[in-house]
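Undergrad: show me how the following folds:
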Amino acid sequence: MKRLFQIYIDSYKGLSQAAWLLALVMLINRTGSMVIPFLGIYMSSELDFSKPQVGMVLGCFGLGSVCGSYIGGWLTDKFGSFIVQASSLVMTIPLFLIAPNFRTFESLAVMIFILTLTADIFRPANSVSVARYAKPENLTRAYSLNRMAVNLGFSIGPALGGFLAGFSYNWIFYGNALAAGCAAIVFFYFFRNRKARTELPLKPAKEKIITGKDRNAYRDLPFIVFNIFCCLFAMAFFQLLSTLPLFYKDVYGMSPSQIGLILGFSGFVIVVFEMLLIHSLEDRFSIRQVMIFGTAVSGISYYMLNLQFGIPWLYLSMFILCIGEMLVLPYMATISAKRATPNTQGAYMGFNSLAFAASNILSPYLGTYAADHFGYPVLWLITGTVLMGTSFGFAWILKKL
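TA: Predicted coordinates:
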């Protein structure tokens, strides 16, 4: 136990103060992660939407995420990561506050699109900030710290959201607005005058520094293929946020508070184990080996859902899914950051965010459609198989990267 604790301490050594502060901002923001985990349940239980309607609204969430990721990457390269992050946090506050007033299928779909677009402008800008404040040798651990903050917030947010939903689903929107406001204040206070380690001065386009090695992220063929596999991974993996909560409610009859606890458990597992895992593996295995194994492990976790051994089995499946997540997601950001040059970090991180965002357009609709027409067992079989196939895809393309 003493050795394990020492490894845990060592895994945080060398990380800059700015990396910790970015993680703090992310923790506060993601503690308000109450809307997305319960959006499907809110629409089916509170608004009486059909499963296809739920899937289409969640698809609008994905479309907004795609647009936000693309625009966020472009804005970051043009105006800098600070302005983009601060603007996104501030603008989401009123949107969360008015969202409960949109209760028809059409109006809620438009509202979710606008809300997600505004919120996800933050993502590529934040990824660029991590890359520019971190030491190059600590880049993966800096992203892991940031993800640890996300997941710590996610372990608190759904549990709190499940509690608030017991009173009124409106409160999950208000809670998200409060968290965004607090994150905006903390971010502005700590970063308004802070200089990044590798920040390039913003200049007119004609004065832009050219390294001779700049690539266009959207013409970089190996990186494009890599992002296609990232998208497939995300389409399968993020059933976690669309159909999996519905599965818990429909098949196991779990209440919002119970669903919030199991989703919060996933965040807790990642907080406890991710930095230990990354620190233990980074010098022993290649990124390619880790990502292949992690993707396959994620597939196994979804296959497990077709074996009904009660609530403890669901927690075990979630634990294994978390192991897969910890072995894949941090390295995707690392690959994207290292593939870019200083002039193109926003575009590369935005493109990688775009791959995840694009998955959320079709994934919720296809998942809810499969569950509604063929049943959850078929859905989990397809999901696990897609992840297994994606692990072979990573094995091929990562050789070229």
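
Undergrad: from now on I want contacts and neighbour counts done on CA atoms only, so please keep to that.
TA: OK.

Undergrad: just checking, next helix/strand downstream of the helix or strand hosting Gly264?
TA: Taking DSSP states H and E as the criterion, Gly264 maps to helix 256-281. For helix 256-281, the succeeding helix or strand toward the C-terminus, using DSSP H and E, is helix 287-303.

Undergrad: buried residues in that next one?
TA: Residues of helix 287-303 classed as buried: 287-288, 290-303 (neighbour count, 16 or more other CA atoms under 10 Å).

Undergrad: how about the helix holding Gly264: buried residues?
TA: Residues 256-271, 274-279 are the ones in helix 256-281 that count as buried (16+ other CA under 10 Å).

Undergrad: now Glu199: closest residue in space that isn't a chain neighbour?
TA: Using CA to CA, 6 or more residues apart in numbering and skipping residues adjacent in sequence, the residue nearest Glu199 is Arg132, 6.0 Å away.

Undergrad: relative to Val186, how far out is that neighbour?
TA: Distance, Arg132 to Val186, using CA to CA, to the nearest Å: 19 Å.

Undergrad: contacting residues around whichever strand or helix holds Leu387?
TA: Using DSSP H and E, Leu387 maps to helix 376-400. For helix 376-400, contacts defined as CA atoms under 8 Å, 6 or more residues apart in numbering pick out 222, 225-226, 229, 232-233, 236-237, 247, 288-289, 291-293, 295-296, 298-303, 305-306, 367, 370-371.

Undergrad: what ranges do the helices span in the stretch 51-200 of the chain?
TA: 51-79, 81-98, 105-120, 122-133, 139-165, 170-191 (DSSP state H, counting those that start in this stretch).

Undergrad: please give the structure of this sequence too, so both can be compared:
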Amino acid sequence: MLKTYLTNFKGFSREIWILTFITFLNRAGTMVIPFLSKYMKDDLSFSYTQIGTIMVFFGTGSIIGSWLSGKLSDKIGFYKVMVFSLFMSGIVFIVLQYLTSFESLCIGILILTSIADMYRPAMLLALDTYGNKETRTRALTLTRIAINMGFLIGPILGGLIIMKVGYSGLFWVDGITCILAILIFSIYVKEKKLPFKLKKIKSITNPNKVIFNDKPFLLHLLITMITGILFFQMFTTLPLYHKEQFNFTEFQTGLLLSLSGLFIILFELPIVRYVEEKNIDRIKVISLGILSMSISLLLMLLSSWSGILIVMIAFMSIGVMLTFPFANAFAMSRVHMDLKGRYIAVFTMSYSFAHILSAKTSMGIIEAYSYQANWIFMGTLGCIALALCYCLSLMLKAEKTDIELKIKQSFFSQKEAV
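TA: Now for the predicted structure:
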């Protein structure tokens, strides 16, 4: 079994492994993110509405960062974007601890995520550049394992740091690990340049038109955004719910969140490999994942038993493993060669919008009604995403049929001309 499991890790280039390592280092260092809502509630005494508003700035900055990353990656290359993003976000993380008023934190969070979220689209382009077609989905999954290994270690260490040092310690660790990660990257991975500059035969005059005319891609973005809304409950409402419903400490919350990381480390790559080998329909896999995520949040209605939190984490982890890797792969499969950066930027922006809507909507529902109303709303939203997956499946079948018909028509027209 171990030998079979280890075969999943073969075939990656040296650069992919280094990218994976710095992604792990960066993710393990961003300990403050899972505890951000608790930090604002406990240390800064912000209201639910204020927390929701700050999370809107969090998501808005993410949108700006993703858009800038796509545009700059197409112009100056992903390498420079990654170096700038990690180094500067490290500096901003350290400064953020000194911003304690509502207004200053809104601005600080906006600046932080605008810079930090330039990393992800550039990193996806790096995987595409340093990898190959055969290992692309597995390379994406490998970096996700790195993220989840960081997710496994980070919250536990974060909870311990809060208990021993306080929240200020998190900001210092976050900042230092970002800077350390980019130093390792710049030393061991060199910018990959073409030996000569390719001359484009025809330039795209309206890049946005190409992207926004791709209807399956746009529908996929909507599904991805809803998936993100469900997933981000882990970082926005759940840490608060753990405290208020079960009186959990930061360390206990960290352990629970780390359990999700452990599940994903153990099972995601074998699942991805199995789906690829059996050539299982990706949209069906994503649909199953969304169903699992919806069930996980609806399980939170059983609030009288703390053990339900472990069951919830298990279902959410299954959902994440079945949605995120294949959502990334689907987006990459739709990419136009001359617009890679912008396509990936638009895709990652769907998660940014999800962060805004997840936090603001949930905090509003909780303050106006209850946590239970929020779980019902999220479960219903998941059902809507399932219906959209079915529509996407029909759209892709129609697209395939149309392409086959055009090929046949082209073939017969050429034959008649001869």
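
Undergrad: drop the TM-score for these two in here.
TA: Overlay of the two chains. TM-score (TM-score structural alignment, normalised by the length of structure 1): 0.93; 392 aligned residues with a CA RMSD of 1.9 Å.

Undergrad: returning to what we had before: post-alignment, the helix holding Leu387 of structure 1 versus structure 2, mean distance?
TA: After superposition onto structure 2, the average distance of helix 376-400 of structure 1 to its aligned residues comes to 1.5 Å, using mean CA distance after the TM-score superposition for structure 1.

Undergrad: what residue of structure 2 matches up with Phe392 of structure 1?
TA: For Phe392 of structure 1, the aligned residue in structure 2 is Ala387 (criterion: TM-score structural alignment).

Undergrad: so which bit of structure 2 is the helix holding Gly264 of structure 1 matched to?
TA: Residue span in structure 2 matched to helix 256-281 of structure 1, by TM-score structural alignment: 250-275.

Undergrad: can you tell me the mean distance of the matching stretch from structure 1 after alignment?
TA: Looks like 1.1 Å for stretch 250-275 of structure 2 (mean CA distance after the TM-score superposition for structure 1).

Undergrad: again, but for stretch 217-224 of structure 2
TA: Between stretch 217-224 of structure 2 and the aligned residues of structure 1, the post-superposition mean distance stands at 1.3 Å (mean CA distance after the TM-score superposition for structure 1).

Undergrad: now that stretch: which residue numbers in structure 1?
TA: Using TM-score structural alignment, the partner range for stretch 217-224 of structure 2 is residues 223-230.

Undergrad: need the residues that contact that stretch.
TA: Applying CA under 8 Å, 6+ apart, the contact partners of stretch 223-230 of structure 1 are 217-218, 332, 351-352, 355-356, 390, 393-394, 397-398, 401.

Undergrad: what segments of the stretch 301-418 of structure 2 are helices?
TA: Using DSSP H, counting those that start in this stretch, the helices of the stretch 301-418 of structure 2 run over residues 308-333, 340-368, 371-417.

Undergrad: what's the angle from the helix holding Gly264 of structure 1 to helix 287-303?
TA: On the basis of axes from the mean of the first three to the mean of the last three CA atoms, to 10 degrees, helix 256-281 of structure 1 is oriented at 160 degrees to helix 287-303.

Undergrad: between helix 256-281 of structure 1 and helix 139-165, how big is the angle?
TA: Relative orientation of helix 256-281 of structure 1 versus helix 139-165 (the same axes, to 10 degrees): 170 degrees.

Undergrad: off-centre distance for helix 256-281 of structure 1?
TA: Helix 256-281 of structure 1 sits 14 Å away from the centroid of its parent chain (CA atoms, centre = their mean, to the nearest Å).

Undergrad: quick check: the aligned residue for Ile33 of structure 2 in structure 1?
TA: Mapped onto structure 1 by TM-score structural alignment, Ile33 of structure 2 lines up with Ile36.

Undergrad: remind me which helix or strand its match belongs to.
TA: Here Ile36 of structure 1, judged by DSSP H and E, is contained in helix 35-41.

Undergrad: quick one: list the elements packing against that helix.
TA: Applying 3 or more CA pairs under 8 Å, 6 or more residues apart in numbering; DSSP states H and E, we find helix 35-41 of structure 1 packed against helix 51-79, helix 139-165, helix 170-191, helix 243-252.

Undergrad: contacts for that helix?
TA: So helix 35-41 of structure 1 is contacted by 54-55, 58, 158, 161-162, 172-173, 176, 241-243, 245-246, 256, 260 (CA under 8 Å, 6+ apart).

Undergrad: closest one of those to Gln17 of structure 1?
TA: Of all the contacts of helix 35-41 of structure 1, Gln17 of structure 1 sits closest to Asn176, with 26.3 Å by CA to CA.

Undergrad: got the buried residues for stretch 51-66 of structure 2?
TA: Going by neighbour count (16+ other CA under 10 Å), the buried part of stretch 51-66 of structure 2 is 51-66.

Undergrad: ugh, wrong one, I meant stretch 158-171 of structure 1
TA: Neighbour-count burial for stretch 158-171 of structure 1 flags 158-165, 169-171 (criterion: 16+ other CA under 10 Å).

Undergrad: would you reformat those residues as TSV and include distance to Ile323 of structure 1?
TA: TSV is the format used below for the buried residues of stretch 158-171 of structure 1 (distance: CA to CA, whole Å):
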residue	distance to Ile323 of structure 1
Pro158	20
Ala159	21
Leu160	24
Gly161	24
Gly162	24
Phe163	27
Leu164	29
Ala165	29
Tyr169	31
Asn170	33
Trp171	32
